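Asks: quick one, fold the following:
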Amino acid sequence: MKFFNLLLILTLLIGNTFAQQADWQQEAPGVWKITVGEAQELTLLKAAGITPNTTALEKLSKVDFPLDKSKIKMEVIDGKTYLRFPLRKGEELFGLGLNFQTHNQRGRIMTLHVDHYGGRDNGRTHAPVPFYVSSEGYGVLIDAARYIKVYAGTSIRVDADDPPVLYDRNTDKQWKAQPYSDAVDILVPANGVDVYVFGGQSMLEVVQRYNLYNGGGYLPPKWGLGFTQRVPTLYSDKDILKEAEEFEAHNFPLDFIGVEPGWHSMAYPCTFEWDQTRFPDPQGFIKTLSNKGIRANLWLNPYVSPVAGLYPKIKPFSGSHTVWNGIVPDFTLPEAKALFKDHFKKNHINIGVSGYKIDEVDGFDSWLWPDVATFPSGTTAEEMRQVYGSIFQKMTGDWYREVNQRTYGLVRASNAGTSSLPYVIYNDYYSHKDFITALINSSFIGVLWTPEVRASKTSEEWLRRMQSVCFSPMAMLNAWADGTKPWSFPDVEDQVREVAHLRMRLLPYLYTAFARYQSEGIPPFRAMQLVDGFSVRSEKLAGELDGSENPYASYSTKEVRYQYMMGDAILVAPMFAGEKTREVVLPKGKWYDFYTGKLVGETEVITIQPGLDKIPLFVKEGGIIPMISKRNQMPKTDEILPLEIRHYGTAESNSILYDDDGVTFDHEKGEHSWTTISIVKKGKTFKGTLKIDNKDAFNYEKKVNWKFMTPTD
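Replies: Sure, this is the predicted structure:
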């Protein structure tokens, strides 16, 4: 018996590795880390190359470790890491990847796996970020480049601290196929993992800490916040220049054009070399566009064609399997990065190309390299799939930083740690409502997501989609397949132009929101759950079951959906084709119509009937909205713009306005301005003032057109 007990102890010691609760180390203010088992050579944060913004983190509120350490369980068994975190009754979980149909993830089982989105929130998505933020004011990140299985309040242990109530299905209508669970269980298929916990006084502060630990959000160039049109696949330089002339003729904004696969001498796989029949003079083409104030963004996927000049050089640094007959460079190797850098700088960046659209780095399984693929670095195929998009973002972003030019592009796959990288996620999915859900969910996980417009069945749908993209991180029409134009539905051309011009006018407000994303970690577009004074929780919908229903299906969830904040003051409530009315949940305080200044409600649910012409926008009490005049391109560095500042409501208030040159990284050296906008009441009237901290970096006229939207009488 003694021998048996000794053997059992030795087996446990050899086969299992337990993390001690005392092993939690404070990495930064409000951020704690623990390594369970063996530290992994490649992780999500290492792939993204993060540099925490400790200065900004120190400015947030002081918090203690937000969880009961004794209830966190971690161990390694047979080469796999098992993690368990406690949950309270009523606690909601947000994040766990870029989800398109759900917000609150409690009660879901997910395998976080980089992939095309397949129409189900099951973890396979473009950004399967293994980070969740709780309504209790904390966040958890699993920093593993693996396919992570998450049981978000679905698994029930025999020794649960808070076991579910036992019901008799025969007699009790409260019986559920999915009983209450008091924990999040996570399985990582690796013999070790880094785990981070983030604290905060609110959900927003938790998200701020997460973003700032990853370096803060990215500040795009001003031109990146203008309008972009992606042209059909086989357009030539002459076709694209004609397209630019059409935008000018229609008085429609255009800041950069997306050049699709036809610019390559071969695509799918790619050569990354200009096709001489369609683009005989690439440098001249880029210069001609630039003279019109338009940038060029090039489509690519990273898979190298056998006919590419790069092929023989990079083949020794590529994986064992191909994608569309192209080799897959191993970008965990410095040699592969250096070869791509030399080629891309010579053929693209040095002649004025402004950025990239990185396609096909996500899935499907039958298209991408298989999990049996090997890479010369020793990185597994699974790890490579989880980080490939992140590494490519970091690599290309660094190239532009080296030439002191900001870029802004599109990517199909991302993961944890990428908030400071210059890319917005997109995909081929096309549900308008689900696009808005994804936009909201992106704010929990430190990525930017943009809807796009490609086609519509009716002019109503066209206008509604265009309204949404103009209130997203990138205003984009993607015409690669059919040559669609913003004016393709003539009966709503004026309304489409109007909302595009409104986006342009909101540049000072939007640019400031992105500047706060960089400096404070506050998402520029964010979920209502991250708004102070928004306390509405999800509701579980129960009901009488009849014989036609599946008694084992999960109960559905009623959530506050399809509305979000842009910056601090503007609530966006998109409309969808076929809708005449909709509900809007107003957070605490008074809210006003953006267009008229009229009071619409206070801490309540309102029903609106806005008509077709405008996207519903609401401004909170005291909201301050800086704007510029209508224009078709974002300003050049030497332009001084007239400034209109709107104030809503009847309260005195303050806000800030950020500015810099809009194109370089000189703002990181102090060449920027933060201006305090103050609104005070003088009798029955308001007066506004500006306090500019750096007039050399303030590109607006000192004389402001103050517009007080809400009557005080």
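Asks: please make it C-alpha for all contacts and neighbour counts, starting now.
Replies: Fine.
Asks: how about the helices of the stretch 401-550 of the chain, start to end?
Replies: Assigned by DSSP state H, counting those that start in this stretch, the stretch 401-550 of the chain shows helices spanning 432-442, 459-469, 493-505, 507-520.
Asks: could you dump the ones you listed into JSON lines with distance to residue 399 and mean neighbour count added?
Replies: Converted to JSON lines, the helices of the stretch 401-550 of the chain look like this (distance: least, C-alpha to C-alpha, whole Å; neighbours: other C-alpha atoms under 10 Å):
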{"stretch": "helix 432-442", "distance to residue 399": "26", "mean neighbour count": "24"}
{"stretch": "helix 459-469", "distance to residue 399": "28", "mean neighbour count": "23"}
{"stretch": "helix 493-505", "distance to residue 399": "28", "mean neighbour count": "21"}
{"stretch": "helix 507-520", "distance to residue 399": "20", "mean neighbour count": "23"}
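Asks: please give me the structure for this one as well, since I'd like to look at both together:
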Amino acid sequence: MRFRDGQWLVAEGVQVQYAEEVYRITPTASGKGISLLCPTRKILNRGNTLNLATLSIDIEPAFDGVLSVETTHWQGAVRRGPDFDLFPAGRPEVDAKVTKTESGTTLSSGTLSATVSGKPHEFEIAFHPTGGKKPLTTLLNRSVGLAYTPAPSTPMQLADMRNFRHYIFTQTTLAVGESIHGLGERFGPFNKVGQRVELWNADGGTSSDQAYKNVGFWMSSRGYGVFVDTPGRVELEIGSERCCRLQTSVEGQRLRWFIIYGPSPRDILRRYSVLTGAPGSVPSWSFGLWLSTSFTTSYDEETVNSFLAGMRARDIPVEVFHFDCFWLKAFQWCDFEFDRDMFPDPRGQIGRLKAGGLVKKVCVWTNPYLGQASPVFAEAAARGYLLRRRNGDVFQWDLWQTGMGIVDFTNPDARAWFAACLDRLFDTGVDCIKTDFGERIPSEDVQWFDPSVDPERMHNYYAFIYNKLVYEALQRRYGANEAVLFARAATAGCQRFPLTWGGDCESTPEAMAESLRGGLSLGLSGFAFWSVDIGGFEGSPPPWIYKRWVAFGLLCSHSRLHGSNSYRVPWTVDGDDQSEEGCSATLRKWTHLKARLMPYLFSQAQESVRGGLPLSLRAMCIEFPDDPTAWTLDRQFMLGDGLLVAPVFEEDGTVEFYLPRGKWTNFFTGEVKEGPGWFAETHGFGTLPLYVRPNTLLVLGKEGETRTVYDYTSDVEVRAYFASDSASAVLVDAEGKTVGTLRVKDGEIIGKELLSGSSVINVVSS
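Replies: Reported below is the predicted structural model:
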């Protein structure tokens, strides 16, 4: 929200009051932090202390390299939930220290410090590495404040606050050349400077400023990150109100955020994962190809069988088959019952699919809404399982499903009922769940079962409790590391419940680029695993777009063919072109390549979980933070730390991409290009710019491998690319457990005894 009209004027209808000086510094209640009393005018005499607002700024050490900053106007405001589940794995010990000098007061939390200026009648708080003077960012004059709208003409009007909206805001400085990234799955420009961003989950597709996954965490190119600790609506002006500041504002009496020091993006993400939770692990089978029925298409058991038989006949292995919405009877979504007119024997059908080797796992679509035509609607409403309006009515609308209600997950009995419905699906043979929707959660005229929660804070937070419930139900049935979601809505902490996909994109190259930007931004928000609707969701992709998207989608961490009103099996896209450039051949090539990459991918997945890193899409700046160009790249990504991928967006196969410093090797041809620099290539449908980073040991499955799950240490190929004595590759088994490490020492690879079968070692580039 903008509170000013340019640099000099206040916006019409707004009153703004700023923290003008730090009047007093005292210890916080914990005794480890500092509390700043900041009046909204300079106190030059005793009379200045009357009839004015003050802001309290509490700076607390969180753990090494992390400080929390909470600004409060009226301390008596009720603290309503829900709150983010911070430190889910336990809070680390903190080494905090407060020092005072003539120049100011410094609070240190390990490697990060905040220094409050000691100059009289001044407001300035600098955040900097401990022992260093160069600030990461700073709160300067008129950078912390409160605002009313409409502007009261007298303080007496504020005796009744029902007619006023009250905001708290802070403005951290943006340095020259600084770029800002993350904030969830955002489809616009990769660098957020110059943008206005509202953190409010919405079902808005992939081609606007709305997002399904809003995460109040951003990363700066200057070596720090910020996490805004509220699930409510947050409005950000990122160099868009004042060009040199990033403004964060919330409606209410308090605003808390954490500043997280790096200095590298890896360090920032690791610390962020300690704060909000590390990504959950995913099983090796989930990396295989997922095939969907698509959304509004017509299908029954015969159709499903024909899809899977057709894929097998074309040597395209399908790991997971997904039944989208119409496995349920029309108007009865989501009552967890197969439409018996189309699927008379769901348990038998799923059993036959698996027994026949057509597929290993089955996924079904769900959402947290109940259409009133469903037989379970009346039951859920009567038992208090549905969200209500303030007058006691069940909250209903005709958006999406006729008369639909929303499951109230603040009710423990509703959660238990929902989990029991899932258990019945698991009994049928369902292995994983697509948790769709959860964005359009009303925040006005609603009453949750838990009266302590704030409806506005529940809007974004609903995605967390929804996905957590389903993920934990899967864990109880199948094991801690076997649970897999396909979620659309998310907020901070949802990285703990993998995985997510990019939502409803169009079948265009522009939408593919939008999706790529969304995946990059989400990866910089702490999410390790991400997928996209290959071919685009809306519309029917022409063959060339389908094939370009196949290459992109099979190099994401997870890969799913899914559409809206048209199928995504390849032979329906191009009239069953049998050539090597056809859709079937293209899909086969890339599916097989991903199978070969599994020893590398699954090892990298374990590192991603440990470090809070994106496996794919991994922004280039994570691996090359000292290369200024890396912070600008939004049409390419890293797949793990050793492979660079540049999708092709042109029908003629032309593509431009950037290689950082070093000798990079083309995975397909062995050609070496030396960076830094931009390069142009032209590709058919079976290749794209896939370059191996120098000093890489790349472990691959054997030539011709088509499976996703196998022994990743037997019959493998180890390729060395300009590998020096610092090169290594961690070997894992199909459960993700470490088997050992291959290393280069004195020009030789040691640890070869960990490999079995007919494994080979090839020096590709030296």
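Asks: TM-score of the superposed pair?
Replies: Overlay of the two chains. TM-score (TM-score structural alignment, normalised by the length of the first structure): 0.81; 630 aligned residues with a C-alpha RMSD of 3.0 Å.
Asks: Throw the helices of the stretch 401-550 of the first structure into TSV and include distance to residue 574 of the first structure, thanks.
Replies: Formatted as TSV, the helices of the stretch 401-550 of the first structure follow (distance: least, C-alpha to C-alpha, whole Å):
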stretch	distance to residue 574 of the first structure
helix 432-442	8
helix 459-469	6
helix 493-505	12
helix 507-520	18
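Asks: and of those, who's closest to residue 483 of the first structure?
Replies: Among the helices of the stretch 401-550 of the first structure, the nearest to residue 483 of the first structure by C-alpha to C-alpha is helix 459-469 (14.5 Å).
Asks: that closest one vs the second structure, average distance?
Replies: Superposed on the second structure, helix 459-469 of the first structure shows a mean distance to its aligned partners of 1.1 Å (mean C-alpha distance after the TM-score superposition for the first structure).
Asks: which residue numbers in the second structure go with that helix?
Replies: With TM-score structural alignment applied, helix 459-469 of the first structure matches the range 543-553 in the second structure.
Asks: looking at the helices of the stretch 401-550 of the first structure, which is nearest to residue 677 of the first structure?
Replies: helix 507-520 (12.0 Å).
Asks: between the closest one and helix 493-505, how many degrees?
Replies: Relative orientation of helix 507-520 of the first structure and helix 493-505, computed by axes from the mean of the first three to the mean of the last three C-alpha atoms, to 10 degrees: 50 degrees.
Asks: in the second structure, what stretch matches helix 507-520 of the first structure?
Replies: On the second structure, the counterpart of helix 507-520 of the first structure by TM-score structural alignment is residues 598-611.
Asks: what's in contact with the matching stretch?
Replies: With C-alpha atoms under 8 Å, 6 or more residues apart in numbering as the test, stretch 598-611 of the second structure has contacts from 266, 269-270, 273, 278-281, 284, 528, 613-615, 640-641, 698-701, 708-709, 712-713, 730-732, 734, 736.
Asks: now, those that are in strands?
Replies: 698, 699, 700, 730, 731, 732 (DSSP state E).
Asks: out of those residues, who's nearest residue 308 of the second structure?
Replies: Nearest to residue 308 of the second structure among those, counting by C-alpha to C-alpha, is residue 700 at 26.7 Å.
Asks: contact partners for the residue mapped onto the closest one from the first structure?
Replies: Taking TM-score structural alignment, residue 700 of the second structure has residue 627 as its aligned residue in the first structure. Residues near residue 627 of the first structure by C-alpha under 8 Å, 6+ apart: 505, 506, 507, 508, 509, 643, 644, 645, 646.
Asks: pick out the most distant pair among these.
Replies: Comparing every pair within those by C-alpha to C-alpha identifies 507 and 646 as the most remote, at 13.6 Å.
Asks: which residues in the stretch 501-650 of the first structure form strands?
Replies: Counting by DSSP state E, counting those that start in this stretch, the stretch 501-650 of the first structure has strands at residues 525-526, 539-540, 557-558, 564-566, 570-572, 582-585, 590-593, 599-602, 605-608, 617-620, 624-627, 641-647.
Asks: nearest to residue 458 of the first structure, of these?
Replies: Nearest of the strands of the stretch 501-650 of the first structure (C-alpha to C-alpha): strand 582-585, 20.0 Å.
Asks: which bit of the second structure covers the closest one?
Replies: Against the second structure, strand 582-585 of the first structure falls on residues 655-658 (TM-score structural alignment).
Asks: ok, and what's touching that stretch?
Replies: 635-636, 646-649, 675-683, 689.
Asks: that one vs the first structure, average offset?
Replies: Looks like 2.0 Å for stretch 655-658 of the second structure (mean C-alpha distance after the TM-score superposition for the first structure).
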